[in-house]
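> Just a sequence and a predicted model for now, questions to come.
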Amino acid sequence: MTRAILTLTAASVTATPALAAGDSFFVLSNTDFVVLVAFVLFIGVLAFFQVPERLMGMLDTRAAGIKKDLDEARELREEAQTLLASYERKQKEVQAQADRIVAKAKADAEANARAAKDDIDRSVERRIQAAEDQIASAEAAAIRDIRNRAIDVAVAAARDVVSKEMTAQKANAMIEDSIKTVEAKLH
């Protein structure tokens, strides 16, 4: 670095208009000489106080800090990805459990419907002698009762599903689907 400064100084001394005119360059009235001396002194002060080395040290420290921040950000990203995968796995488990509960509720509703239908058939056989109005009334009450029981079972199952991280919109949609399924199987 010192050689570069000396080369620059020599080049600036030899290429001045004052030398071309034949005047002496090394006088204080020559502004080029004064500027050259000030420049050389400035470069010397910078070199004496080791400013370039300090600047490089500061830049190295800054680069190390940035690298550390990047490493921390990378670790945080990996942790976030791990947490996301964990939550997705848990969501799948909850969805599978909800599906099992709904399937069990459907099976229970079907079994209850079959049992109720058997009860109605036996009741119809025993009361075949009764009036047609009484039979129609008993069938309507039994079907209403079956629907209400199926709805209660579906609502209870849906309530369990909803209470385990389901939104209100999803819960309502699942309840309506269960009711439609039970109604379709009863008709």
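Thanks, I have it.
> Every contact and neighbour count from this point should use C-alpha atoms.
Will do.
> Distance of Leu55 relative to Ala63?
Leu55 is 12 Å from Ala63, where distance means CA to CA, to the nearest Å.
> what does Lys92 give?
Distance, Lys92 to Ala63, by CA to CA: 43 Å.
> correct me, but Ala109 touches Val182?
Yes: using CA atoms under 8 Å, Ala109 is in contact with Val182, at 7.1 Å.
> okay, these two: which has more neighbours?
Set Ala109 next to Val182 and count neighbours by other CA atoms under 10 Å: Ala109 wins out with 25 against 22.
> So what's the residue count around the residue nearest to that one when sequence neighbours are not counted?
Leaving aside its chain neighbours, Ala109 sits nearest to Ala150 (5.2 Å; criterion: CA to CA, 6 or more residues apart in numbering). For Ala150, the count of nearby residues is 25 (other CA under 10 Å).
> Repeat that for Glu79.
Around Glu79 there are 12 residues (other CA under 10 Å).
> That one in helix, strand or coil?
Here Glu79 is helix, with the state taken from DSSP: H, G, I helix; E, B strand; the rest coil.
> hang on, the earlier thing: please report how far the residue nearest to Ala109 lies from Gln169.
To Gln169, Ala150 is 21 Å away according to CA to CA.
> repeat for Ile146
In terms of CA to CA, Ile146 sits 26 Å off from Gln169.
> quick one, which of these two is more surrounded?
Neighbours were tallied for Ile146 and for Gln169 using other CA under 10 Å; the higher tally belongs to Ile146 (23 against 9).
> who's in contact with Phe42?
Phe42 makes no contacts at all, as judged by CA atoms under 8 Å, 6 or more residues apart in numbering.
> Which strand or helix spans Ala130?
According to DSSP states H and E, Ala130 maps onto no helix or strand at all.
> how deep is it tucked in, by neighbour count?
Neighbours of Ala130 (other CA under 10 Å): 10.
> Structure two is appended below for comparative analysis:
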Amino acid sequence: MDATFWATVGLVIFLAIVVYLKVPGMIAGQLDSRADKIRDELEEARKLREEAQQLLAEYQRKRKESEAEAASIVDAAKREAKILAADAKTKTEEYVARRTAFAEQKIAQAERDAIAEVRGRAVDIAIEAARKVLGDKVDAKAAGQLFQASVDAVKTKLN
């Protein structure tokens, strides 16, 4: 009996013990459980990936909605600004027109007042001149009658 025989016998005994203790089944079971675990992890990773894709799609949709909403807000703000600018322009033009009309009225009134004052002074000067001229040439009674007739004539022309 040589060493090869004993090595073969030891190997057969070792294999018999391994088979008796169900080591190949344990190894296969561990490999199966590890494969199941890997399969579960892959399935979980696939589900997580799908959830992530759904979340990404939802966030992209929300971003697009937000961008559209922001664009509509900006457009509404621009329209409102245009309306406010047009309204302000209209109000400014109306204010300028009112102020211009008021100034023109004041100017017209000042012209009327000036004309009336000039007429009044002219009448006073004319009356005084007539009084002096008539006072020198006419007696007092005739001067009074002439003066009264002149005043009446001037009053009728003014009215």
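Perfect, I can see it now. All values reported here derive from a predicted model rather than from experimental measurement.
> thinking the residue nearest to Ala109 of the first structure is in contact with Arg114, fair?
No: in this structure Ala150 of the first structure lies outside contact range of Arg114 using CA under 8 Å: 11.6 Å.
> give the contact list for the residue mapped onto Glu79 of the first structure from the second structure.
Correspondence of Glu79 of the first structure to the second structure, assessed by TM-score structural alignment: Glu51. Counting by CA under 8 Å, 6+ apart, Glu51 of the second structure makes contact with nothing.
> measure the residue nearest the centre of the first structure to Lys90 of the first structure for me?
Nearest to the mean C-alpha position of the first structure, counting by CA atoms, centre = their mean, stands Leu84 at 7.0 Å. Using CA to CA, we find Leu84 of the first structure at a distance of 10 Å from Lys90 of the first structure.
> can you tell me the helix or strand for the aligned partner of Ile83 of the second structure in the first structure?
Using TM-score structural alignment, the partner of Ile83 of the second structure in the first structure is Ala111. Under the criterion of DSSP H and E, Ala111 of the first structure resides in helix 51-126.
> quick one: buried residues of the helix or strand following that helix?
As assigned by DSSP H and E, the chain's next helix or strand after helix 51-126 of the first structure is helix 132-163. Buried residues in helix 132-163 of the first structure, counted by 16 or more other CA atoms under 10 Å: 135, 139, 142-143, 146-147, 150-151, 153-162.
> what do you get for stretch 111-131 of the first structure?
112-113, 116-117, 120, 124.
> same question, stretch 91-111 of the first structure
Across stretch 91-111 of the first structure, burial judged by 16+ other CA under 10 Å covers 94-95, 98, 101-102, 105-106, 109-110.
> and of those residues, the nearest to Asp71 of the first structure?
Using CA to CA, Val94 comes nearest to Asp71 of the first structure of the buried residues of stretch 91-111 of the first structure, at 34.6 Å.
> what residue of the second structure matches up with the closest one?
Matched to the second structure by TM-score structural alignment, Val94 of the first structure sits across from Ser66.
> One more: Arg62 of the first structure?
In the second structure, the residue equivalent to Arg62 of the first structure is Arg34, according to TM-score structural alignment.
> Could you measure from that match over to Ala68 of the second structure?
Taken as CA to CA, the span from Arg34 of the second structure to Ala68 of the second structure is 50 Å.
> cool, and Ile83 of the second structure?
The separation that Ile83 of the second structure has from Ala68 of the second structure, given CA to CA, amounts to 22 Å.
> cool, Gly144 of the second structure as well?
Applying CA to CA to Gly144 of the second structure and Ala68 of the second structure gives a distance of 96 Å.
> Equivalent analysis for Lys22 of the second structure, please.
Distance, Lys22 of the second structure to Ala68 of the second structure, using CA to CA: 67 Å.
> In the first structure, what stretch matches stretch 106-115 of the second structure?
Alignment of stretch 106-115 of the second structure against the first structure: no match, by TM-score structural alignment.
> Distance from the chain centre to that stretch, please.
47 Å (CA atoms, centre = their mean, to the nearest Å).
> Likewise for stretch 141-149 of the second structure?
Chain-centre distance of stretch 141-149 of the second structure: 81 Å, with CA atoms, centre = their mean.
> Which stretch of the first structure lines up against it?
Here stretch 141-149 of the second structure fails to align to any part of the first structure, judged by TM-score structural alignment.
> What are the buried residues along that stretch?
Here stretch 141-149 of the second structure shows 143, 146-147 as buried, counting by 16+ other CA under 10 Å.
> likewise stretch 126-134 of the second structure?
For stretch 126-134 of the second structure, a neighbour-count test (16+ other CA under 10 Å) marks 127, 130-131, 134 as buried.
> Many thanks, we can stop here.
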